[in-house]
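> Could you work out the structure for the sequence below:
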Amino acid sequence: MAEAFPFELVSPEKQLVSGEATEVLIPGTEGYFQVFANHAPVMSTIKPGVVEVKMADGESSRYVIFGGFADVSPAGLTLLAQHAVDVADLDKADLERRIQDAKEDLADAKDEEARAKAADYLDQLTTLQTAF
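The predicted structure is shown next:
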C-alpha cells in the first residue's frame, strides 16, 4: 500500500479536500507533476487544468482548477486554487450550451474590454470541458 501524506485543496469559496492522499497530479505552469509521500519540497504556480487525487481510503476524485499555488513540504501538500470545481458537480450538456453562448458573446463583443472579458470566460469554460 502506498504511503499517505496530508493534502488540502482550498479555494477562496471553500475547502474542497482535507485528508490523507497517496498521490496528486497537478497542472503546474511548467507542466503536470505528481506528488507522492516524501516528495521534495517545492512551490509551484498552477495553470488552469484538472487535479487528480487518490486518497488513502482508495477514493479518487478530480477537480478543475483555475490557477493558484501548490506548496509541497514535509508537512504535506496544500493547493491554493483561485477557483476550483469538483468534476462530479459538472453537467456536460449545460457546459456545452454555455460554451456556445460564450462563443456568440465573443463574436458580438462591441469593444476590446468586452472582447477580453468574453475570451477569458470562454477560456475558463473550455478548461472545464477538459475534465470530460
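> drop to CA atoms for contacts and neighbour counts, all remaining ones
Fine.
> Please identify the buried residues of stretch 24-44?
When burial is assessed from 16 or more other C-alpha atoms under 10 Å, stretch 24-44 yields the following buried residues: V24, L25, I26, P27, G28, T29, V35, F36, A37, S44.
> I figured Q34 hits T22, correct?
No: using C-alpha atoms under 8 Å, Q34 makes no contact with T22, being 10.4 Å away.
> one step back: how about CSV for the buried residues of stretch 24-44, with secondary structure and distance to A84 added?
Shown next, in CSV, are those (DSSP: H, G, I helix; E, B strand; the rest coil; distance: C-alpha to C-alpha, whole Å):
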residue, secondary structure, distance to A84
V24, strand, 15
L25, strand, 15
I26, strand, 13
P27, strand, 13
G28, strand, 15
T29, coil, 16
V35, strand, 19
F36, coil, 21
A37, coil, 23
S44, strand, 17
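> could those residues be laid out in a markdown table, adding distance to A102?
Listed next are these as a markdown table, based on distance: C-alpha to C-alpha, whole Å:
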| residue | distance to A102 |
| --- | --- |
| V24 | 31 |
| L25 | 29 |
| I26 | 27 |
| P27 | 24 |
| G28 | 26 |
| T29 | 25 |
| V35 | 35 |
| F36 | 38 |
| A37 | 41 |
| S44 | 30 |
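> One more, please, to line up against the first structure:
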Amino acid sequence: MADTMQFDLVSPERNLVSVPVREVRLPGADGDLTAMPGHAPAIVNLRPGLVTVVAADGSQTEFAVTGGFAEINNESVTLLAERGHPRAEMTQAVFDEMMAQAHRRVQSAKERESAGEEIVAAAVKLLADMEALGTHIGLDPNHSNFPH
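Below you'll find the predicted structure:
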C-alpha cells in the first residue's frame, strides 16, 4: 500500500490545494472521518467545519469549508467545497459574510410556504455548524448584528 494519496480541494472561486497527503480529516455530515491511502471508495456529504490535511512529513494544514462533498477512493480524495478558505485566511470579516449567508438560508427556508420541516431543520443545522466552526477557530459568531 502506498504511503500517500492525492488530495485536491476545489471551491467555486479557486483550486485551493492539490498535494500528496498521508491523511485527510473531514467534517462529514454524519460524523467526522479520516481518509488514508487504501480507504474504501465513498462519497461523503460535508457539513461546515475544518478539513485537516496531513502531509507525508507529518505537517498539518487546515481549510475551513461551508459544506460540499468529498469523493474518496484508495488513491485519492477530491473535495468539492461549497466555499473554502485556508485557515489562515479565515478573518472575522470572511466569517461574518459566511454567517450572513447561513442566516439568509434559514430565513429563506422559513419564508417559503412550501418548505417542509426538514428543509428548515437542515438550514438551522447549517447555521449551528457555522457557529461551531467559528467558535472552534476563535472567531465570534455573534460579532455582527445577525438576526437570532
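> so what number do they get for TM-score?
With the length set by TM-score structural alignment, normalised by the length of the first structure, the two chains reach a TM-score of 0.72; 118 aligned residues with a C-alpha RMSD of 3.2 Å.
> picking up where we left off before, farthest-apart pair in the buried residues of stretch 24-44 of the first structure, please.
Farthest apart among those by C-alpha to C-alpha are T29 and A37. That separation is 21.6 Å.
> the helices in the first structure, which residues?
Assigned by DSSP state H, the helices in the first structure fall at 92-108, 112-129.
> nearest to L80 of the first structure, of these?
helix 112-129 (17.4 Å).
> As a check, name the ranges of all strands in the second structure.
5-10, 15-21, 23-26, 33-35, 42-46, 49-54, 60-65, 68-72, 76-81, 84-86 (DSSP state E).
> Quick check, M55 of the first structure in contact with T22.
Yes: contact status for M55 of the first structure versus T22: in contact at 5.6 Å, counting by C-alpha under 8 Å.
> Overlap of the contact sets of those two?
Listed contacts common to M55 of the first structure and T22 are A4; contacts here mean C-alpha atoms under 8 Å, 6 or more residues apart in numbering.
> so who does L79 of the first structure touch?
So L79 of the first structure contacts E8, L9, V10, G68, F69, A70, D71 (C-alpha under 8 Å, 6+ apart).
> returning to that earlier point: next, format the strands of the second structure as a markdown table and append distance to V94 of the second structure.
As requested, the strands of the second structure are exported to a markdown table (distance: least, C-alpha to C-alpha, whole Å):
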| stretch | distance to V94 of the second structure |
| --- | --- |
| strand 5-10 | 18 |
| strand 15-21 | 16 |
| strand 23-26 | 21 |
| strand 33-35 | 26 |
| strand 42-46 | 20 |
| strand 49-54 | 14 |
| strand 60-65 | 11 |
| strand 68-72 | 18 |
| strand 76-81 | 16 |
| strand 84-86 | 9 |
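> So which residue is dead centre in the second structure?
Closest to where the C-alpha atoms of the second structure average out (C-alpha atoms, centre = their mean) is V65, at 2.8 Å.
> Which residues does stretch 38-54 of the first structure contact?
Applying C-alpha under 8 Å, 6+ apart, the contact partners of stretch 38-54 of the first structure are 5, 21-29, 60-74, 81, 124, 127-128, 130-131.
> Looking at the helices of the first structure, which is nearest to L16 of the first structure?
Nearest to L16 of the first structure among the helices of the first structure is helix 112-129 (16.6 Å), distances taken as C-alpha to C-alpha.
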